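>>> give me a 3D structure for the following:
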Amino acid sequence: MRAYRFVTLDVFTDRRFGGNQLAVFPDARGMSDAEMQALAAEFNLSETTFVLPPADPANTARVRIFNRVAEMPFAGHPSVGTGFVLAEAGQAGSLRLEQIAGLVTVEVWRDTAGQVTGTAIAAPQPLAVGQELPAEVAAACASIPSASVVTARHAPTLAADGGNPRLLVEVTAEALAAAAPDLAAFRRVVAEVPALRGFLSLYLYRRDGATVRARMFSPLTGTWEDPATGSAATPLAGFLLRLSGAESAALDIIQGVEMGRPSLLRTTARRTAEGIRATVGGGCVQVLRGEALL
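From the prediction side, this is the model:
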């Protein structure tokens, strides 16, 4: 029997039992793909990460990310949290994580005493804007009236920057509070829209003064609601910059409030020669340590 050490942490928060939960296996050498997927299903969190030696020794590590049912090319809070765990273990300076979607660079945040408090990651790819969907489709998936989808600036739009495409949907404050995923509607939409390739992640947002309030639903992958979604925050930041015409912007996103797990995601976006690039960062707190037996 083999024993693999793991830690769990809460990401995009400065206190335990807030933010988004994550399990990290800091040394997954010797694990099979099937074992990684089984452990991710066993933890039953939105994602679990497995750290391996890098293919290129110039990089820090190779990181594989699994949700409950499949491996992911990139995800935000797993990258932020894994960077935090590696920095706490003694990795110095900025980190470079190899992922399926590309290289993810990690900036480590420390307090005045030098303790690691969080990290910020750069999405591995520039913003890619995809298909628009009708307001009534997004509304049906969120169980809200079609009229509560705000389309003055944009229709519900698919966008990504290395991870799974997210359907970005601006809604009224009342709709954001009342929204709940309709599983039948999600299934119907992915069956009717080939561009979705069997996947739909709904990211609702509403401007609230200088910040944005957001909620994310992905019931087809087992995440009924997500308390903090870094790989939705970065395309949202990039997409809003694209609409504004500005050269760069910083945006704080508050998510998870309705779940009792408030999260703060601090994003930036800027125009570059290769397109709009975005970052997301936040605090992390370790919660559990243990071993998995295989």
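>>> can we go C-alpha only for contacts and neighbour counts from here?
OK.
>>> and Phe120, what does it touch?
Phe isn't right for residue 120; it's Ala. 80, 106-109, 279-282 (C-alpha atoms under 8 Å, 6 or more residues apart in numbering).
>>> mind putting the residues you listed in JSON lines, neighbour count included?
As requested, these are exported to JSON lines (neighbours: other C-alpha atoms under 10 Å):
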{"residue": "Val80", "neighbour count": "29"}
{"residue": "Val106", "neighbour count": "26"}
{"residue": "Glu107", "neighbour count": "20"}
{"residue": "Val108", "neighbour count": "23"}
{"residue": "Trp109", "neighbour count": "20"}
{"residue": "Thr279", "neighbour count": "27"}
{"residue": "Val280", "neighbour count": "31"}
{"residue": "Gly281", "neighbour count": "30"}
{"residue": "Gly282", "neighbour count": "25"}
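>>> which among the residues you listed gets closest to Ala28?
Set against Ala28, the nearest of the contacts of Ala120 by C-alpha to C-alpha is Val80 (18.1 Å).
>>> before we go on, could you also do this sequence so I can check it against the first one:
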Amino acid sequence: MNRRPFAQVDVFTDQPYRGNPLAVVLDGRGLSTEDMQRFTDWTNLSEATFVLPPEHPEADLRVRIFCPGRELPFAGHPTLGTCHAWLEAGGRPKGTDVVQECGIGLVRVRREGTRLAFAAPPLLRGGPLSEAEVVQLARGLGLAREDIAAHAWCDNGPGWRGLLLHSVQQLRTLRPDAGVLGGQFVGLVAPLPAGDDCAFELRAFFPGPGGFSEDPVTGSLNAAVAQWLIGAGLAPAQYRASQGAAVGRAGRIHLAQDSADASTIWVGGDSVTCIRGTVQL
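Prediction:
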């Protein structure tokens, strides 16, 4: 075992302990997949990442992303949180943007003042869900079928099933039934009233120990939902979303369609370092 530089970062917030925490091991060289998974499970966080030298010639760093029980090809808040920790620790990109290499490929991260934003990767699967899936999801969420205004696959690594609800009140009060929903990744979005500082509110549920877990603030889901909603004309080309109120957080996610390339959606947010030191691994 060696002492390795470590940071615990709160992502999609400028206030410590109000976003989504991430464990970042800034030197993952020599660690096996089993080592990484064991440490991730021990942290009891939604994700941990491990920084490695890049293998792709265009990349500035390589990142392996783990959640409890498995490795992920891509996830949003680990992308921003790892980049924040890497830059803070002295990382220097080759160009203007940081290029992170992960399981899904190369992901660009740009600096927007104090905020970082990543270019959402292409969807692995889009288009509407089947009617049978929508009916099952409604039953598992305690909703009527008519409560769902629209639906789509939002799969960019995690296989999110996205539902747009008519009512934000229903979004805030629903309780998922893990027995009905099984091992599905479910993302919910509802519009907020005019005059709110955000256009939409989201909740994200995924399989976890003992049933379903709720993610405080989810970059991959927000990325895919923005690609869906903006592409379908259900959201403006630039908006802000909130997530995490149901679990005591106040996440803010900035979504924007690239002005020069309409196929690119930028997903941004602030990050703050809450713990900095070393970890024995």
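>>> TM-score for these two?
After superposition, the two chains reach a TM-score of 0.88 (TM-score structural alignment, normalised by the length of the second structure), with 270 aligned residues with a C-alpha RMSD of 2.3 Å.
>>> what's near enough to touch Pro128 of the second structure?
By C-alpha under 8 Å, 6+ apart, the contact set of Pro128 of the second structure is 151-153.
>>> out of these, who's nearest Val98 of the second structure?
Trp153 (28.4 Å).
>>> packing partners of whatever helix or strand the closest one lives in?
According to DSSP states H and E, Trp153 of the second structure maps onto strand 148-155. Under the contact definition 3 or more C-alpha pairs under 8 Å, 6 or more residues apart in numbering; DSSP states H and E, strand 148-155 of the second structure sits against strand 159-165, helix 219-231.
>>> need the contact list for the most centrally placed residue in the second structure.
Per C-alpha atoms, centre = their mean, the C-alpha nearest to the average position across the second structure is that of Gly219, at 2.4 Å. Residues in contact with Gly219 of the second structure (C-alpha under 8 Å, 6+ apart) are 75-77, 253, 267.
>>> how about Ala180 of the first structure?
Listed by C-alpha under 8 Å, 6+ apart, the contact set of Ala180 of the first structure reads 141-144, 217.
>>> looking at the second structure, which of those residues hold up?
Contacts conserved in the second structure for the contacts of Ala180 of the first structure, counting by both residues aligned by TM-score structural alignment, their matches' C-alpha atoms under 8 Å: 142-143.
>>> report the separation between the residue of the second structure positioned farthest from its centre and Asp35 of the second structure.
Going by C-alpha atoms, centre = their mean, the residue of the second structure most distant from its centre is Met1, 30.5 Å out. Distance, Met1 of the second structure to Asp35 of the second structure, using C-alpha to C-alpha, to the nearest Å: 10 Å.
>>> can you list residues touching both of the two?
Contacts common to Met1 of the second structure and Asp35, judged by C-alpha under 8 Å, 6+ apart, are Leu281.
>>> just give me the match in the first structure for the residue nearest to the centre of the second structure.
Aligning on TM-score structural alignment places Gly219 of the second structure opposite Gly230 in the first structure.
>>> residues making contact with stretch 132-150 of the first structure?
By C-alpha under 8 Å, 6+ apart, stretch 132-150 of the first structure touches 151, 155-158, 169-172, 175, 178-183, 185-186, 189, 202.
>>> mind redoing it with 7 Å?
With C-alpha atoms under 7 Å, 6 or more residues apart in numbering as the test, stretch 132-150 of the first structure has contacts from 155-158, 169-172, 175, 179-182, 185-186.
>>> from the chain's centroid, how far away is it?
22 Å (C-alpha atoms, centre = their mean, to the nearest Å).
>>> tell me which residues of it come out buried.
With burial defined by 16 or more other C-alpha atoms under 10 Å, the residues of stretch 132-150 of the first structure counted as buried are 133, 135-144, 146, 148-150.
>>> again with stretch 4-14 of the second structure
Quick answer for stretch 4-14 of the second structure (16+ other C-alpha under 10 Å): 5-14.
>>> equivalent range in the first structure for it?
Against the first structure, stretch 4-14 of the second structure falls on residues 4-14 (TM-score structural alignment).
>>> distance check, the match of Gly219 of the second structure against Gly209 of the first structure.
Gly230 of the first structure is 21 Å from Gly209 of the first structure, by C-alpha to C-alpha.
>>> and for Phe43 of the first structure?
37 Å.
>>> okay, these two: which has more neighbours?
Phe43 (15 against 7; other C-alpha atoms under 10 Å).
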